[in-house]
Each structure stands twice: as C-alpha cells, then as structure tokens.
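Chemist: My questions concern the predicted model and sequence given below.
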Amino acid sequence: MDDMKKGGGAPEQKKVTEGKNQTDNKGDSEKFMKPKISYRDMVMENGFGKLNPQEIVEMVSEEYNSEDLVMDSSMDDEAPFDPKPNIEVSQKEYDKWCRPWKLSLIVKPLGKTFNLQALDRWVQRRWMKKGAIRVMDLAGNFFLVKFTDQDDYAHALFESPWMMADHYLLVQRWRPLFLPHETDIQKVSVWVRIPNLPAELYNKFFLWKVGKALGTMLKVDELTSIHSRGKFARICVEIDL
C-alpha cells in the first residue's frame, strides 16, 4: 500500500501542476490578446455617449463663444487699426538715408522696354571706368543706376545723349522720394550749344548764368568753349520737359 501511495501520488501532483501552468498561460495569453479600445469607445465610456448630438454641439458652441469673449476683451485695450499712420522722421535721419544715393542716376529708355540684364550689360560696358556700378529696375521701365566713383557718375550724366539699340536713354539725377508709378518724365539733361557770342562772354561765369536761365545748370564745357571761341560755347543743363 505504501508503494501504491507513492506511485499514485506523483501523477496526481503532476496533473495539478500542469493544470496550474495551463491556467497561468491562459491568463497571460488573455492579457496579451486583449483587444484595443477604439477612440469612439473611449469617448463613449467617458460619458459622452449619454449625450445626444444636439447637446454636444451646444457644449462646443459655449466653449467657442467663451474664447471669443476673452479675445474681444483683450482687443478692446489695443489701439484701432490706422491704415495711414504718421511716421516721424527727423531731417538728420532722412539726410543720412539719402547720402548713399547721391551718386545715382534715374534712367529711362525711350520707345522700347529693356529688361534689367540687358541694361546692366550695356551700363557696365559704357559707363564703368573706375568704380563699381549697380543697376536696379523700377516700375514703369525706369532704372536706378548707382555709382561708387564720382568720375563714372559724371561721365554717364554729362556725356549724354546715350543710345541703346537705337533708342535714346533719358538720364536724370536721382532725387529723393522718386516714385516711378506716380511720376512722368519731368527732367532730362541736355547739352546746349550757344553760337556767336562776343569774345568777352566766353567765360564760365556768364555761361553758368545762361544755363540757370534755361533750367538747372550742371556743367560748363570750358575746353570746348575756349577752343571754339567765336563759334559756340557748350553747357550741360537739366531742363523740364
């Protein structure tokens, strides 16, 4: 009997152990195989499923309106929008901003529209002698040509008229507050010949007076006036069109 107890006890214990392991494995598999809860189910579990669609819309509307009230209260403290504000600028500041553009010319081709690349190539070949030149395109087929050297600037301004592809270039000095879309061609620099003057009037002081009577005096060609005395004098004047 003792042997039977010994022999029968081991299988029974083994069976119990195997049953326990199967139960544990089953619990682990159920834990890992538990289905995921969808976002809809999470929302429904939080109580929103008990609300009808109309109640949900009212809740969202109340929250939106409360945010609007917060924004409106903060905007009441701000100044109203001014589409045309007044910006105060001192004369000293304005003069400082204008200074880099003193050696600049406003150029407009007559009778033809040129792109920036074409005019820039022409300017670099004809006008650049000593310094650098920068060309910027403006509205209305106007160009702004900025020089770094005084002699290059004078050459471009005083040696007109200039022609590009058989079309004249109107060249005028840069002036502050130049707005191409609001400005027609108002001024152009030209060379004026004055023939048959008395000998005593072939001097730069008298010729300067003549130029000021015609427009804005720019230059007296003293070399030509002296060598051509008795024939003609030559002055460069900026005149209104």
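Modeler: That came through fine. Numbers count the residues shown, from 1 in each chain.
Chemist: hey, let's count contacts and neighbours off CA atoms from now on
Modeler: Will do.
Chemist: Let me know whether Leu197 touches Phe232 as I believe.
Modeler: Yes. Counting by Cα atoms under 8 Å, Leu197 does reach Phe232; the two are 7.1 Å apart.
Chemist: Between these two, point out the one with more neighbours.
Modeler: A count of neighbours by other Cα atoms under 10 Å puts Phe232 above the other of Leu197 and Phe232, at 17 against 13.
Chemist: so what's that one up against?
Modeler: Taking Cα atoms under 8 Å, 6 or more residues apart in numbering as the contact definition, Phe232 lies against 193-197, 225.
Chemist: now the longest helix seen in the chain, how far from the centre of its chain.
Modeler: Selection of the longest helix in the chain by residue count, based on DSSP state H, yields helix 2-32. Shown here is helix 2-32, whose average C-alpha point lies 82 Å from the average C-alpha point of the whole chain (Cα atoms, centre = their mean, to the nearest Å).
Chemist: now swap in stretch 58-65 and tell me
Modeler: Its chain's C-alpha centre and that of stretch 58-65 lie 42 Å apart, by Cα atoms, centre = their mean.
Chemist: Alongside the first one, take a look at this:
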Amino acid sequence: MAVDPDLSPKLSWKDMLLGGEASPSVSDRNGSSEGRENDFELLEGDVSTAMVDGMPTIAFSERIKIILFKEMDLTIVLKLLGRNIGYNSLHNRILSLWKPAKSFHLMDTVNGYFLVKFQNIGDYNKVLTQGPWIIYGQYLTVQPWTREFNPLQPYPSVVLAWIRLPGLPRYLYNRKIIEAIGGLIGKVVRLDFQTDNRTRGRFARLAVFINLDKPLISQVMVDNTVQQL
C-alpha cells in the first residue's frame, strides 16, 4: 500500500465546527476557551452518570444528542481505498475535483477516514451525487455522515452504487415511480439524466446508497412482476 506522508497541521473537530483554522485551541484575550460548546446549557436530566461493573459511565439526553447531531449537517465521510493519503494532498485534490462554490472544512480521523463539513448544500449534494471521484487512480468513497458511522471499521459500510432496472415497463418511466422503486434498495440520490427526460427506453439507471452490512438485493417485485437489478 502506497503512503503519502503529510506533516502539515490539521483541523481539530472543534476548529472544523467553528469554521476556523487549525490551532491548538480557540481562546479569548484572557486565555479562556470559548466556542460553540457554550451555545447551549446542560439542564437537569441532560447528563446521567453511573458505575456499571466497576466502569464509570455517562449518557446524554435525546435533547443534547439532537443539538450535537445538528452540528453534523452537511457533513460527509471520505475514504480513499487502497492507499493512504495525507491531509494537504487530499485537500488539494478534492478542491480541484469538486470546485466548490464555498469553502469547506476537512478533518482526518482514524483508519484513513476524513470528514468534510460543507457550508453550501449545493456543494454537499454535488459531491454525493456526482463522480465517481478518483485520486491517484484509486476510488474515493463518499457517504453522508450518520450517527451510525464508526471510524473503527476498516472499510465503509455504505457505498454509492449505480443500479439499472433492465426491462422496466415504459409506463413506469417517471421520476417519482423510479425513486420509489429505488427506495426498496437504498437511499436514491440521483437519476440518470437521460432516464429522467424519457429519451432512453432500454433501462432506467439511478444512484443509490447501499448498506454493505445488510444482504445485497438482486431483484425486487414491481406490480407483481420480478424486476432484476
């Protein structure tokens, strides 16, 4: 496996959420830390602690989780398959590939995963629905961040795949109908442009996020007829 060394400073998770530059901390003139973590207060019942089998445990209320998960809006997970890549190299490459309308913030985690926080929903959708994105001849996987994301997994559990519906009856060539069929497989993020405009009658093609932790689907039933994928 090739390695791309990179010793440049990286954004911390706090820096990324605050939209700042990489730095040891964000402080005011008096040296005290300030940031978005002070935008909400911990109320009674928001934090519960206990000892379980001799281990200190802590849990947070659903209210706090909703606030924290909201901060992850417009965040995607990246991983370059088959090769390690440094922070600056990846940043420069995706900046060139994506040509975003607004700046984004990149942070590395573990196992070669990176998180990208976008400021613009158009940039976010573009990265998820276009591609494939290739860097150094290797496939760059992209997936929306969800609360189930686990950076300790060696490989992504969700991938974007193009699905075809060969032999789909002509009367079903409608955006909403095809999206509903695709929804049986996974989250539909894009339809083939020609399919959407009804200029191609042989098959429908759509991009779907597939969960690799679940059994792969090779066929579905559409109006009592088996549809191969």
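Modeler: Received it, and whenever you're ready, just let me know what you need. All figures in this text were calculated on a predicted structure; none of them were measured in a lab.
Chemist: Tell me how they score on TM after superposing.
Modeler: In this superposition the chains share a TM-score of 0.63, using TM-score structural alignment, normalised by the length of the second structure; 163 aligned residues with a Cα RMSD of 2.5 Å.
Chemist: Tell me which of the contacts of Phe232 of the first structure you also see in the second structure.
Modeler: Of these, the contacts whose aligned counterparts also meet in the second structure (both residues aligned by TM-score structural alignment, their matches' Cα atoms under 8 Å) are 193-197.
Chemist: All the helices of the first structure, in order from the start?
Modeler: Secondary structure of the first structure (DSSP H): helices at 2-32, 39-45, 53-75, 91-98, 116-126, 150-158, 204-214, 222-227.
Chemist: any idea which of these is most buried?
Modeler: Across those, averaging neighbours per residue (mean count of other Cα atoms under 10 Å) puts helix 150-158 on top, at a mean of 18.
Chemist: average offset between that helix and the second structure?
Modeler: Mean deviation of helix 150-158 of the first structure from its aligned counterpart in the second structure after superposition (mean Cα distance after the TM-score superposition for the first structure): 0.5 Å.
Chemist: In terms of secondary structure, what does that helix contact?
Modeler: In this structure, helix 150-158 of the first structure makes packing contacts with strand 104-109, strand 167-173, strand 187-195, judged by 3 or more Cα pairs under 8 Å, 6 or more residues apart in numbering; DSSP states H and E.
Chemist: so the second one aligns onto which residues of the second structure?
Modeler: Aligning strand 167-173 of the first structure against the second structure (TM-score structural alignment) gives residues 138-144.
Chemist: again, but for the first one
Modeler: Residues 75-80 of the second structure are where strand 104-109 of the first structure aligns, taking TM-score structural alignment as the criterion.
Chemist: once aligned to the first structure, how far is the matching stretch on average?
Modeler: Relative to the first structure, and after both are superposed, stretch 75-80 of the second structure has an average distance of 0.8 Å to its aligned residues, where the measure is mean Cα distance after the TM-score superposition for the first structure.
Chemist: Could you tell me how far that stretch lies from the centre of the chain?
Modeler: The gap between where stretch 75-80 of the second structure is centred and where its chain is centred comes out at 6 Å by Cα atoms, centre = their mean.
Chemist: What lies in contact with that stretch?
Modeler: Judged by Cα under 8 Å, 6+ apart, the contacts made with stretch 75-80 of the second structure from elsewhere in the structure are 112-118, 124, 135, 138-145, 156.
Chemist: now do stretch 3-16 of the first structure
Modeler: Residues from elsewhere that reach stretch 3-16 of the first structure (Cα under 8 Å, 6+ apart): none.
Chemist: So which bit of the second structure is it matched to?
Modeler: Counterpart in the second structure of stretch 3-16 of the first structure, with TM-score structural alignment as the criterion, is absent.
Chemist: which residue in the first structure lines up with Pro56 of the second structure?
Modeler: Using TM-score structural alignment as the criterion, Pro56 of the second structure maps onto Pro85 of the first structure.
Chemist: Spatially central residue in the second structure, please.
Modeler: Taking Cα atoms, centre = their mean as the criterion, Pro144 is the residue nearest the geometric centre of the second structure, at 2.0 Å.
Chemist: And that residue, how far from His91 of the second structure?
Modeler: Applying Cα to Cα, to the nearest Å, the value for Pro144 of the second structure to His91 of the second structure is 18 Å.
Chemist: hang on, the earlier thing: what is the distance between the match of strand 167-173 of the first structure and the centre of its chain?
Modeler: Remark: stretch 138-144 of the second structure is offset 9 Å from the chain centroid, using Cα atoms, centre = their mean.
Chemist: What of stretch 61-68 of the second structure?
Modeler: 20 Å.
Chemist: same deal with stretch 151-167 of the first structure?
Modeler: On the basis of Cα atoms, centre = their mean, the separation between the geometric centre of stretch 151-167 of the first structure and that of its chain is 30 Å.
Chemist: and for that stretch, what are the contacting residues?
Modeler: Contacts of stretch 151-167 of the first structure from elsewhere in the structure, counted by Cα under 8 Å, 6+ apart, are 103-105, 109-112, 122, 127-131, 147, 168-173, 189-191, 219, 236.
Chemist: Of the contacts of stretch 75-80 of the second structure, which qualify as buried by neighbour count?
Modeler: Neighbour-count burial (16 or more other Cα atoms under 10 Å) is assigned, among the contacts of stretch 75-80 of the second structure, to 112-118, 124, 135, 139-145, 156.
Chemist: now, which of the contacts of Phe232 of the first structure sits nearest Phe178 of the first structure?
Modeler: Of all the contacts of Phe232 of the first structure, the one with the least separation from Phe178 of the first structure (Cα to Cα) is Arg193, at 29.9 Å.
Chemist: Alignment lookup: that closest one to the second structure.
Modeler: Counting by TM-score structural alignment, Arg193 of the first structure corresponds to Arg164 in the second structure.
Chemist: Quick check: the residue lying closest to its match once chain neighbours are set aside vs Leu165 of the second structure, distance?
Modeler: What sits nearest to Arg164 of the second structure in space, not counting adjacent residues and going by Cα to Cα, 6 or more residues apart in numbering, is Arg205, at 4.5 Å. Counting by Cα to Cα, the separation of Arg205 of the second structure from Leu165 of the second structure is 6 Å.
Chemist: Appreciated, that's everything.
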